[in-house]
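Chemist: sequence first, predicted coordinates after that:
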Amino acid sequence: MESKEKRGKLILVSTPIGNKDDFTIRAIEALKMSDFVICEELKMGANILRQINLSKEFYTLNEHNEEENAAELIEIIKTGKTAALISDAGTPLFADPGRILLKLALKSDIEIEVVPGASSIMTAIVRCGFDLHEFVYAGFLSRNSDDRVKKIKELSYERRTIILMDTPYRLLSLLEDLNKVMPERSAYLGMNLTMHYETHHYGTFSELYNKLKDEKIKSEFVICFEGNFNTAYKKQSSERGEYSSDNRDSRTESGGDRPPRRDNDDRPPRREYEDRPPRQDYGDRPPRKDYGDRPPRKEYGDRPPRKEYGDRPPRKEYGDRPPRKEYGDRPPRKEYGDRPPRKEFGDKPPRREWSDKPPRREWSDKPPRKEYGDRPPRKEFGDRPPRKEWSDKPPRREWTDKPPRREWSDKPPRKEYDDRPKRDDGDSRGRSSWSNDSERPPRKEFGGKPKAFGSGVKPFRPKKAGGDFPKKNRFTKRK
């Protein structure tokens, strides 16, 4: 046990491919016991562990840095630590980086454990409904369309069920190439597998392409299609013109796309001579036409005579052309003496001198500036009308000037029950009247209405700074 702890441990943990409920208990326990996690991208790795409320130290390992970081990670694991390798979705190392890390771990005698989980390939192959005894995983095809079509042609002769995968944005281009090579082949297309919005499509490649070519699809997918059950490869190739006698040798030498050779056990039994229809005898055929029945062939003498060179019109000779114009026939060139004389500088008007300009205006010619003494005197504060003082305002109305408040004693006495008319019958609401005073309940007496706050007492009025008038508050009333 001590030697294993010193060697360290590498756990290959499978993660869900879409549905987070596919996390197995064993995968969760493996991630919890690991000292650090190796993932492709830090963001995706953190999201995966966040689903199970777990936080660990991360190291990145992808196709860009696998060769550099693999050796360093092995040295860390050798110190006795446990590392968990995960991918963005599904099983690590399957169409994902990590192969170099696994090889170094095997060479270093590090303990390796695999934790299986959800797989889109197994989900699709079970769901497709095709033959499951044998199947071929072709993986991701080439990005180049020509190379992809060439590989699809090779797969078209395969008799086993084929599985294809690719990135979401290349789904339509892949379906287009599959439709070109084998449009009538039955296929299955599964998208967003294990999710609650997963979709499944069945049909030929021609039907699938026509159905999805106008849609904008960006989903993870798996394609499964049936193998080629027609074993007459030579018949198929002759119809396509791929294995004719003209190019058979060249294709064999260059290693062409010839299908695998059929075993003798797979061939149907050969027809015997007894099963063939009787051959037609020569006597049943119509007599062959003899050469004497053909019209006589035209002889060379029946053709019109060929035109000879002597029948052509004579070729024009150089002497028949008009004579070329000589230089003497051109008009004489104008000489420099025929041009008008050039204007000399002396013919220009004299340049204006500075002395011809009018004299510049001096500062002494400006009118004198107004002095401060010419302005009207400024109004002084003494010229303003006197400000109204607080003493000029009319006196404020006091509380004593108000009429006395009406007391409760001034109200007329309240009618008692004895003064009201008695009712013998019940009213409209079904209440019965009192037959006598003894049946009536005693009246609830009141001790009198409490006096209002501040009645008969002058309220407190705080004075305003700088004056004798009180400040308005909630005790004062508006006039």
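Modeler: Structure received. Numbers count the residues shown, from 1 in each chain.
Chemist: switch to C-alpha atoms for all contacts and neighbour counts from now on
Modeler: Fine.
Chemist: residue contacts, residue 143?
Modeler: Residues near residue 143 by C-alpha atoms under 8 Å, 6 or more residues apart in numbering: none.
Chemist: for the stretch 151-300 of the chain, which segments count as helices?
Modeler: For the stretch 151-300 of the chain, the helices defined by DSSP state H, counting those that start in this stretch cover 171-181, 205-212, 233-240, 248-254.
Chemist: which residues touch the second one?
Modeler: Outside helix 205-212, the residues that touch it by C-alpha under 8 Å, 6+ apart are 172, 175-176, 178-179, 182-187, 201-202.
Chemist: strands of the chain, start to end?
Modeler: Under the criterion DSSP state E, the chain carries strands at the ranges 9-13, 36-39, 57-60, 82-85, 111-115, 135-140, 161-165, 186-191, 199-204, 221-225.
Chemist: comparison target, given below:
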Amino acid sequence: MLNTTGVLYVVATPIGNLADFTLRAQQVLEKVQVIAAEDTRHSRHLLTHFGINTPLQALHEHNEKQATAQLISRLQAGESVALISDAGTPLISDPGRYLIEIAHTQHIQVVPIPGASALISALSVAGLSADQFIFAGFLPAKSTARQQVLQSLSAETKTLVFYEAPHRIVDSVTDMLHCFGTERIGILCKELTKLFETVQRDSLANLLLWLNEEVERQKGEFVIVIQGAQPLDTQALNPEAERVMRLLLTELPLKQAAKLASDITGVSKNKLYDWGLTQRD
């Protein structure tokens, strides 16, 4: 009798509100032979709440290759496996890619069980274009590296989405303000679907003020959605910024003029630099 492989299910779990746990997801987690979880202690609380007693196996960045080998062997033996993360849809800034990649190479069926996603939830309430967007995940912890990433995205016209931890939220928004400009629109989505859920939309300058007004506002897990840059042909400067740039360009190289004009006018130095390029061309 031929042995058929099991199925690898990629299962979304709630990001806060337990009522968002789909019936299909619960049924899948009950019927598989093992659940691969990022943090088994965290996931056991969720499963216990729903009366799911399926065994758990840890799968995280420190044991991913070893755990993958064990799980693939079980799948090849005909058992089915569910992959979950601590919250939301697996692989969105969570481990598991290696397991799924190897499963595909071994011709094991991989089935998505959709559900909650902080990324999609934030986009749905941001009021910005979601036809095309760039998800950049978590930014680097150190400011220099973080600013380099943000600078590389400063002229991107697509909507930008980031995840951020509470202890870095002020620093990250500060760096965004410097790289994207004070007037760029941002949306801070804090503790989505949880008791203290907050969606705050404003200019980056005002969002930074809002965060600093109350320390409590800095607590919780954040999704940051940022308006894309305006296309170059629509990046007209206000009269004062244009006057300052024209004066500075008579004495300074473009890069220095843009930086100094940004300090004087509050307009993004990238916008000023791009404007200067069009004048030079």
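Modeler: That came through, no problem. None of these values were measured; they are calculated from a predicted model.
Chemist: overlay the chains and give the TM-score.
Modeler: Comparison of the two superposed chains (TM-score structural alignment, normalised by the length of the second structure) gives a TM-score of 0.80, and 245 aligned residues with a C-alpha RMSD of 2.5 Å.
Chemist: picking up where we left off before, for residue 8 of the first structure, which of the helices of the stretch 151-300 of the first structure is the nearest?
Modeler: Comparing these against residue 8 of the first structure with C-alpha to C-alpha, the closest turns out to be helix 171-181 (42.0 Å).
Chemist: take the strands of the first structure and lay them out in a markdown table including mean neighbour count.
Modeler: Conversion of the strands of the first structure to a markdown table gives the following (neighbours: other C-alpha atoms under 10 Å):
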| stretch | mean neighbour count |
| --- | --- |
| strand 9-13 | 24 |
| strand 36-39 | 23 |
| strand 57-60 | 16 |
| strand 82-85 | 25 |
| strand 111-115 | 15 |
| strand 135-140 | 14 |
| strand 161-165 | 21 |
| strand 186-191 | 22 |
| strand 199-204 | 15 |
| strand 221-225 | 24 |
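Chemist: mind checking these for the one nearest to residue 95 of the first structure?
Modeler: With C-alpha to C-alpha, the closest approach to residue 95 of the first structure among those belongs to strand 135-140: 7.8 Å.
Chemist: list the buried residues for stretch 141-161 of the first structure?
Modeler: Of all the residues in stretch 141-161 of the first structure, those buried under the rule 16 or more other C-alpha atoms under 10 Å are 141, 148, 149, 152, 153, 155, 156, 157, 158, 159, 160, 161.
Chemist: and stretch 25-40 of the second structure, by the same measure?
Modeler: Applying a neighbour-count criterion of 16+ other C-alpha under 10 Å, one finds 25-26, 28-30, 32-40 buried in stretch 25-40 of the second structure.
Chemist: what does residue 173 of the first structure align to in the second structure?
Modeler: With TM-score structural alignment defining the correspondence, residue 173 of the first structure maps onto residue 171 in the second structure.
Chemist: tell me the contacts of its match?
Modeler: Contacts here follow C-alpha under 8 Å, 6+ apart; on that basis residue 171 of the second structure touches residue 143.
Chemist: any idea how far residue 96 of the second structure is from it?
Modeler: When distance is defined by C-alpha to C-alpha, to the nearest Å, residue 171 of the second structure is 29 Å away from residue 96 of the second structure.
Chemist: also residue 128 of the second structure?
Modeler: For residue 128 of the second structure, the distance to residue 96 of the second structure under the criterion C-alpha to C-alpha works out to 30 Å.
Chemist: cool, and residue 198 of the second structure?
Modeler: Distance of residue 198 of the second structure to residue 96 of the second structure, given as C-alpha to C-alpha: 29 Å.
Chemist: got a list of what residue 200 of the first structure touches?
Modeler: 188, 189, 190, 191.
Chemist: again, but for residue 128 of the second structure
Modeler: Each residue near residue 128 of the second structure by C-alpha under 8 Å, 6+ apart is listed here: 159, 227.
Chemist: the first structure: which residue goes with that one?
Modeler: Going residue by residue (TM-score structural alignment), residue 128 of the second structure aligns to residue 130.
Chemist: same question, residue 145 of the second structure
Modeler: Taking TM-score structural alignment as the alignment basis, one finds that residue 145 of the second structure is matched in the first structure by residue 147.
Chemist: do residue 50 of the second structure as well
Modeler: The criterion is TM-score structural alignment: under it, residue 50 of the second structure has residue 52 as its aligned partner in the first structure.
Chemist: how about residue 157 of the second structure?
Modeler: Following TM-score structural alignment, the counterpart assigned to residue 157 of the second structure within the first structure is residue 159.
Chemist: test my guess that that match contacts residue 229.
Modeler: Yes - if you go by C-alpha atoms under 8 Å, residue 159 of the first structure and residue 229 touch, sitting 5.8 Å apart.
Chemist: could you tell me which residues touch both of these two?
Modeler: Joint contacts of residue 159 of the first structure and residue 229 (C-alpha under 8 Å, 6+ apart) do not exist.
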